[in-house]
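Participant: the following comprises the amino acid sequence and a computationally predicted model.
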Amino acid sequence: MQTLTLAAGCFWCLDAVYRRTRGVTDVISGYTGGEVENPDYYSVCAGITGHAEALQVTFDESIVPAEVILGQFFTGHDPTSLNRQGHDVGTQYRSAMFYRDEHERQMFQTAIDQAQKLFDKPIVTTLEPLGTFYPAEEVHQDFYSRNPYNGYCTYIIDPKLARARAGFAEWMS
């Protein structure tokens, strides 16, 4: 099993994609990359902690390769938008990849280099060392499945799921 820590704006979007990817065994929405211990959703959203909304995705590499997980990351948000995803603005919504070691940092850099071929504008995804990851409150875990008719799910997440299914059909359930 491998676990990657990624931030792509609101964590609800990638959570929904990864929970529908074969070989993914766990997804935890949370916060990392900041200075405050035990942040909560409201302080992170207010932009006062330095944390990003992120998630940890654990997957079985014998079923789904890391390249697919990283490909979904780059199609699940706009990695060329600095500190913004749609209406969500601030460093808490930054595009970031949090690495545990030099091997992961190199893997992330390679993924950025590959993804850059798909975008006209430069990718601004940051590579940051992984510090403490704080799981988000329970209401944020598997938000899409528990709130499928929520306006955010309908208008923001549904199109991202459609893109993921189109680009990674063989990996999606």
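Facilitator: Great, that's in hand. Numbers count the residues shown, from 1 in each chain.

Participant: for the rest of this, base every contact and every neighbour count on C-alpha atoms.
Facilitator: Noted.

Participant: from Met107, how far off is Thr80?
Facilitator: Taken as CA to CA, to the nearest Å, the spacing of Thr80 relative to Met107 amounts to 19 Å.

Participant: whoops, Leu55 was the one
Facilitator: 18 Å.

Participant: which of those two has more neighbours?
Facilitator: A direct count of neighbours by other CA atoms under 10 Å for Leu55 and Met107 places Leu55 higher, at 30 against 15.

Participant: nearest residue to the more buried one other than its sequence neighbours?
Facilitator: Ser29 (4.3 Å; CA to CA, 6 or more residues apart in numbering).

Participant: ok, structure two:
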Amino acid sequence: MKATFGGGCFWCTEVIFQHTEGVNTVLPGYMGGKTEQPTYKEVCNGDTEHVEVVQLDFDPAKVSFLELLAIFFKTHDPTTLNRQGEDVGTQYRSAVFFHNDEQKVEATQFIQALTAEEVYASPIVTAVEEAVTFWEAEDYHHDYFNQNPGNPFCAAVIAPKLQKFLKAYKKD
């Protein structure tokens, strides 16, 4: 089964879901824009309207879509419009791209529950949109953190996020 999430830089979200039990594959890419076969440079310019996303293939017998939503919302800031940390632009907006009606309902209800419980101090701005064409990112984006652990961004931003995730979701 597929799930697609946009939570800022796809390097950050990719590595989180690579460490999630029940997720078989994680592909970085682009979704939700108007340009056919967009490039990273085009997306970063902000003119294509695409979101940097990760598309997951997961086994629902091992991890539910609701569990994936919980991980997604715990590992990025769903309250900042078109921004994650220092990454600014519509390509970094928070979005859940649903692949069926069940995912749409679950995502919408999940956000409503977080809002009702006042989990975040600011309103959630995560969009829930129908999945459209997924454009796979260029090869050098695949497995980026694991291939580039010495990259300053990886060391300063991604590594701490991954360690926090691994600590919180450690299986006994």
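Facilitator: Cool, the structure landed. Keep in mind that this is a model prediction, so the values were computed, not measured.

Participant: please work out the TM-score for the two chains.
Facilitator: After superposition, the two chains reach a TM-score (TM-score structural alignment, normalised by the length of the second structure) of 0.93; 170 aligned residues with a CA RMSD of 1.4 Å.

Participant: how about the strands in the second structure?
Facilitator: In the second structure, the strands defined using DSSP state E lie at 2-7, 23-31, 51-58, 83-84, 87-88, 94-98, 127-130, 135-136.

Participant: the longest one: average distance to aligned residues in the first structure?
Facilitator: By that I understand strand 23-31 of the second structure. In the superposition with the first structure, the average deviation recorded for strand 23-31 of the second structure is 0.4 Å (mean CA distance after the TM-score superposition for the first structure).

Participant: show me what that strand is packed against.
Facilitator: Contacts defined by 3 or more CA pairs under 8 Å, 6 or more residues apart in numbering; DSSP states H and E place strand 23-31 of the second structure against helix 10-18, strand 51-58, strand 135-136.

Participant: give me the mean distance between the shortest one and the first structure.
Facilitator: Between strand 135-136 of the second structure and its aligned stretch in the first structure, the superposed structures give an average distance of 0.2 Å (mean CA distance after the TM-score superposition for the first structure).

Participant: packing partners for that strand?
Facilitator: strand 23-31.

Participant: list the buried ones in the strand it packs on?
Facilitator: Val23, Val26, Leu27, Pro28, Gly29, Tyr30, Met31 (16 or more other CA atoms under 10 Å).

Participant: pull the number of nearby residues for Ala156 of the second structure.
Facilitator: Neighbourhood size, Ala156 of the second structure [other CA under 10 Å]: 11.

Participant: check the one 5 residues further on too.
Facilitator: Other residues near Lys161 of the second structure come to 18 when the count uses other CA under 10 Å.

Participant: any idea how far it lies from Lys41 of the second structure?
Facilitator: Using CA to CA, we find Lys161 of the second structure at a distance of 25 Å from Lys41 of the second structure.

Participant: ditto for Asp57 of the second structure
Facilitator: From Asp57 of the second structure to Lys41 of the second structure the distance is 26 Å (CA to CA).

Participant: who's more crowded, those two?
Facilitator: Asp57 (16 against 8).

Participant: for the residue lying closest to the more buried one once chain neighbours are set aside, which residues are in contact?
Facilitator: Spatial nearest neighbour of Asp57 of the second structure, chain neighbours left out: Lys2 (4.7 Å); criterion: CA to CA, 6+ apart. For Lys2 of the second structure, the contact set (CA atoms under 8 Å, 6 or more residues apart in numbering) comprises Gln55, Leu56, Asp57, Phe58, His99.

Participant: what do you get if the cut-off is 10 Å, keeping everything else the same?
Facilitator: 23, 25-26, 55-60, 65, 97-100, 103, 131 (CA atoms under 10 Å, 6 or more residues apart in numbering).

Participant: next one: Glu102 of the first structure
Facilitator: Neighbouring residues of Glu102 of the first structure by CA under 10 Å, 6+ apart: Phe108, Pro129.

Participant: and if we set it to 8 Å?
Facilitator: Per CA under 8 Å, 6+ apart, neighbours of Glu102 of the first structure: none.

Participant: tell me how far Asn45 of the second structure lies from Val88 of the second structure.
Facilitator: The value you get for Asn45 of the second structure to Val88 of the second structure, if CA to CA is used, is 11 Å.
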